[in-house]
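Colleague: Sequence and predicted structure below; questions after.
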Amino acid sequence: MTGIKSRLLSGALWTVAGRGITSVIAAISTIVLARLLTPSDFGIVAIATATLAIAMAVTELSLTSALVVQDEVEIDHVRSVWTLSLLRSLGVFLIFFACAEPLAKFYGDLRLVPVLIATGVTGAISGMNSPLLALKSKQLSFKPAFYVETTQRIVAFVVSIALALELKTYWALVIGPMAGVTAAAVLSYVISPFIPKLRFLGLGHLFRFSIWLSLSRGITMLAWRSDQLIVGYFLPKAQLGLYTVADNVAAIPTRESIQPLAQTLFPGFAKIKNDPSKVRRGFALAQSTIALIAFPVAVGFALVAEPFVRLTMGDKWLGAVPVLQILCVVQAVAALTVPLQGLALAHSETRMLFRRDLIAFLIRLPITVAGLLTYGLIGLGVARLATAIIGAGLNFRLINRMIGLSALTQLKNQIRTLGAVAVMVAGLFVCHSWLRSAGIGAFPTLTSLVILGISLYALSITLFWRIAGSPDGPERELQVLVQSFIARRKR
């Protein structure tokens, strides 16, 4: 058991390290490329990448995950997974090749033809990693995945930046990712050698495991990427570029701040799923902890968006600021229901997730189109916020049905966090207005606002917690962590 615990801890460290490195590289890459290229460049490529993301999600069968949970894996099972991956990759490329010209004509921009074909190649290569790589995680060996993922990000980053500096065109956004997935695929076979053979054995079991989860992921990706395709049709490519970058940048702070916790929820809930009271308490604590982190990060980033964009990306991207601010709030709302994914998976409720995602998509699509056509990007941002609130309400009902935690209770648990965020917002608004009127530059403005925001939130949440009588909750957990850290430092 000690050996297993040691390997699990090592695996967790490698996973966190890989996630951290790739996230930092992705964030830096987005900012640097935005500085070097134009919104129009990002707009052209956004249509191709959104189409690819949807195509890959819809055809993603999670078969490698099925291999991991299967008790006995034979080599023919692995070859069957590789065979389906090959067919999927060929299908994705052929679809992109066949649809490149019609899609380019649909969007009124023939530059999309080679971009779509090249993006199809990227998608095809990305699906052809060695299937034996997934089995490493079954043996609690996470180093190989770390090496492959970080290599992909680093190669894509270096190639994209080099081409952007040299060519200063959107091709940097196309060729960089292609180089990254190629390097990752080659490395996967170096780390986990595999001799491919065509096989179709044991697919029934693999499909039964993955079908509902795959459908859910496909619908989710369709919901989150379809708006880019809609914007690309109705608005100029520069507007699409502004929206795409705003959407990407808005997600980074919130996603990365809560991801380490979110990744632990599935196995955590799985261990206690047969004890309803423990599940209810654990879910409430997880939800409140995520809110404690995500709310100030998302809302705070929205309030410093203008100096951040001006300083890091340049004045040509200032048009993205209003929609970026709205999308930051969308991230805060969405964070409230992040624990539901782990809860549902722990209870094998993958079909429920699919139904939820399908309903959310059917609600979101007409509202976002109406918002876009009425008020442009701002209308789209407001529509996204409205659908996020509706989606949160839907998720609250599902949570109540699963564990008996009412929507009102879920919201009441966040009162202290919401109060502290309100204090932070008021302070930052007053300070930002004064700094702007005084003509203070972007860097000192950004630095001052970040320091003030952190200070106001930390003091406010502590004060509200004390006033409430220091109850058990995320503040208590944070206090224990801080005290433990200080004690270790003293030793």
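Modeller: Good, I have the coordinates.

Colleague: For the rest of this, base every contact and every neighbour count on C-alpha atoms.
Modeller: Noted.

Colleague: residues contacting Asp227?
Modeller: Leu365, Thr368, Val369 (CA atoms under 8 Å, 6 or more residues apart in numbering).

Colleague: can we see that at 10 Å?
Modeller: Shown in contact with Asp227 (CA atoms under 10 Å, 6 or more residues apart in numbering): Ala50, Tyr233, Leu240, Tyr243, Thr244, Arg364, Leu365, Thr368, Val369, Leu372, Leu380, Arg384.

Colleague: In the strand or helix carrying Ile230, which of the residues would be classed as buried?
Modeller: Ile230 belongs to helix 203-234 when assigned by DSSP states H and E. Buried positions in helix 203-234, judged by neighbour count with 16 or more other CA atoms under 10 Å: 206, 209-232.

Colleague: what's downstream of that helix, the next helix or strand?
Modeller: helix 237-272.

Colleague: and the angle for that following helix with helix 203-234?
Modeller: Angle of helix 237-272 versus helix 203-234, following axes from the mean of the first three to the mean of the last three CA atoms, to 10 degrees, is 150 degrees.

Colleague: tell me which strands and helices helix 237-272 is in contact with?
Modeller: Packing partners of helix 237-272 (3 or more CA pairs under 10 Å, 6 or more residues apart in numbering; DSSP states H and E): helix 2-36, helix 39-59, helix 203-234, helix 276-303, helix 305-312, helix 321-335, helix 339-346, helix 350-403.

Colleague: Next, the angle from the third one to helix 350-403.
Modeller: Per the same axes, to 10 degrees, the angle that helix 203-234 makes with helix 350-403 is 90 degrees.

Colleague: ok, second structure coming up, stack it against the first:
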Amino acid sequence: MTSLKKKSLTGLVWDFVGKLGLQGVGFFVSIILARILLPEDFGLLAIITVFINLANVFLDFGFSTALVQRNIVTKEHYASVFFMNVIMGVFLGGLVFFTAPLVASFYEKEVLTNLIRVMSFSFVINSFGNVTRAHLRRIMNFKIISVANIISAFISGFIAVFMAYSGYGVWSLVVQILVSEILNNILIFVLSKFRFKLVFSLKAVKELWGFGSKIFLTGVLDTIFINLDSLIIGKILNPATLGYYYRSKSLENFSFRYTASTLSNILLPSLSTINNEPIVYKNTVLKLFKIISFVSFLACGVFLVGAHEIILLLFSDKWEPSVRIFQIIIFGAFAPQIFNLFYNILLSKGLSGLYLKINVFSKVLFFTNFIFLFYADLNSYLIGFICAQIIVFFTGLIVVSKKLNFKNELFYISIKNMVIYLVSIFIIFTLKQYVYLQILHIDLLISSITFLIVFLTFYFMFMKKDLILMVKEIKEVLNIKNG
């Protein structure tokens, strides 16, 4: 096994373990909080995070990604970005703090003023850790990141549950976020032992800005359109409906946080190192595309067929309105997961400008879809959003295929996966009409196992070579972990 492959697989294992631990702790805490708190509390949190996320894009300006992607990085680069992050952290924190009453007035929720003001301190907190995280990602040291994430999630989760039981409501959610960020940044700093002289170089900033500026613009577009739905739903509908939507989106994020996205997180540094080996690069991309596609479609199917049972078992009956929302969202969730691979390919090739163009095109589609929120209903908006995601997915597929001279290979693989996915779902939902015991945990077990059997059977029949590849790669990952 090559040194690059061994390092990448080691990074994969640690990233997977880290996400598994982080999401395991976070998800367990969220189950407890969802049973104690009201949907409206989560709706208020969603409104807060909209404005925090929008401002947060300007904290880094895409420099962290530029630090990871750039071939040669000096401590002068790290120090200069650190200075800019801290300055922007203080500025953004102050801006959000003083504009909080305007947000509260817009949503006619006075409680938002103090909630947003407390959350504004997150900008200063996170500004101290961005550079160190970028360095750890660059050297593919996901072990430290994983340990810091798990410890901070556990302690902050414990505090949040205690506050929720004590009747603090939405404040327990806000405190959870802040405590987690404080602990995470402290642990990253202590464990990494990465230090640099506090110097500032405008030249170093300019060298990173050429690449980082496009990432920044892409990040602005992404953040606006990712959060715009919550902003509109919270205003047009109500915080409770936004809470149901927020719960569904959170569950979708959990579904993929440590599946296909684990591979995507280590792709940029690993792909960048083989840029000058076109044959190796192309074969690596093809292998990753097959694996990520398989994992994405499989995960979507399992969560889709068991959506009703999952939500009621985990969060109780009061969250039942989230079921339909979650089913619609998860149906097309494979598209952005696989598109993350295309994103990393374009970045590793230094084609951030091309990725920006694709993002602008995608945002035009998504923006047009927001019309459904004003003139139709939430379900219509979600269906339109899925259609837009699939269109963007195929756009990225066509671009990458042309750049790497894949011809129609990626297209045919995608179509096969989609057909197997759709047929498997249809079979399971048809069977559920006749075999439904109304015992949640048993129904969930039956539907999930049946889907896996049907999906894997079709895969073995029509994509046997790809299935064997998956098994081989899993064995190699396990060997690396044991070694």
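Modeller: Sure, I can see it. Since we're looking at a predicted model, the values are computed, not measured.

Colleague: returning to what we had before: among the contacts of Asp227 of the first structure, the buried ones, what's the PyMOL command?
Modeller: Selection of buried members from the contacts of Asp227 of the first structure for PyMOL, criterion 16+ other CA under 10 Å:
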select buried, resi 50+240+243+244+364+365+368+369+372+380+384
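
Colleague: any idea which of the contacts of Asp227 of the first structure is closest to Ala179 of the first structure?
Modeller: Each of the contacts of Asp227 of the first structure was scored against Ala179 of the first structure by CA to CA, and Ala50 proved nearest at 18.6 Å.

Colleague: contacting residues around that closest one?
Modeller: By CA under 10 Å, 6+ apart, the neighbours of Ala50 of the first structure are Met56, Met221, Leu222, Trp224, Arg225, Ser226, Asp227, Gln228, Leu229, Thr244.

Colleague: change it to 7 Å
Modeller: Residues near Ala50 of the first structure by CA atoms under 7 Å, 6 or more residues apart in numbering: Arg225, Gln228, Leu229.

Colleague: Same check on Ser250 of the second structure?
Modeller: Counting by CA under 7 Å, 6+ apart, Ser250 of the second structure has no contacts.

Colleague: From Lys481 of the second structure, how far off is it?
Modeller: Ser250 of the second structure sits 29 Å away from Lys481 of the second structure, going by CA to CA, to the nearest Å.

Colleague: just Phe393 of the second structure next, same as before
Modeller: 33 Å.

Colleague: hmm, back to that, so of the helices and strands packed on helix 237-272 of the first structure, which one's packed in deepest?
Modeller: Of all those, helix 321-335 has the most neighbours on average by mean count of other CA atoms under 10 Å, namely a mean of 23.

Colleague: I'd like to know which elements that one is packed against.
Modeller: Contacts defined by 3 or more CA pairs under 7 Å, 6 or more residues apart in numbering; DSSP states H and E place helix 321-335 of the first structure against helix 237-272, helix 276-303, helix 305-312, helix 350-403.

Colleague: and the helices and strands packed on helix 237-272 of the first structure as TSV, adding distance to Pro260 of the first structure?
Modeller: What follows is these, written out as TSV (distance: least, CA to CA, whole Å):
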stretch	distance to Pro260 of the first structure
helix 2-36	7
helix 39-59	23
helix 203-234	20
helix 276-303	10
helix 305-312	24
helix 321-335	13
helix 339-346	12
helix 350-403	21
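
Colleague: Quick one: closest of those helices to Thr254 of the first structure.
Modeller: The nearest among those, by CA to CA, is helix 276-303 at 5.4 Å.

Colleague: can you tell me what part of the second structure the host helix or strand of Ala118 of the first structure aligns to?
Modeller: Assigned by DSSP H and E, Ala118 of the first structure belongs to helix 112-126. Residues 112-126 of the second structure are where helix 112-126 of the first structure lands when matched by TM-score structural alignment.

Colleague: ok, now stretch 151-167 of the first structure?
Modeller: Aligned by TM-score structural alignment, stretch 151-167 of the first structure falls on residues 151-167 of the second structure.

Colleague: Now the matching stretch: buried residues?
Modeller: So, applying 16+ other CA under 10 Å, buried residues of stretch 151-167 of the second structure: Ile151, Ser152, Ala153, Phe154, Ser156, Gly157, Ile159, Ala160, Val161, Met163, Ala164.

Colleague: okay if I get these as CSV plus secondary structure?
Modeller: Formatted as CSV, these follow (DSSP: H, G, I helix; E, B strand; the rest coil):
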residue, secondary structure
Ile151, helix
Ser152, helix
Ala153, helix
Phe154, helix
Ser156, helix
Gly157, helix
Ile159, helix
Ala160, helix
Val161, helix
Met163, helix
Ala164, helix
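
Colleague: residues in contact with Leu263 of the second structure?
Modeller: Counted by CA under 7 Å, 6+ apart, Leu263 of the second structure has contacts Leu12.

Colleague: Aligned to it, what sits in the first structure?
Modeller: Using TM-score structural alignment, Leu263 of the second structure lines up with Leu261 in the first structure.

Colleague: Would you mind telling me which of the helices and strands packed on helix 321-335 of the first structure is nearest Leu63 of the first structure?
Modeller: Of all these, helix 350-403 sits nearest to Leu63 of the first structure, with 15.3 Å by CA to CA.

Colleague: For the next helix or strand after the closest one, buried residues please.
Modeller: Moving toward the C-terminus from helix 350-403 of the first structure, the next helix or strand (DSSP H and E) is helix 407-412. Across helix 407-412 of the first structure, burial judged by 16+ other CA under 10 Å covers Ala407, Gln410.

Colleague: Contacts for the helix or strand just after helix 407-412 of the first structure, please.
Modeller: Per DSSP H and E, helix 407-412 of the first structure leads on to helix 415-437 as the next helix or strand towards the C-terminus. Helix 415-437 of the first structure has contacts (CA under 7 Å, 6+ apart) with Leu292, Pro296, Thr445, Leu449, Gly453, Leu456, Tyr457, Ser460, Ile461, Phe464, Trp465.
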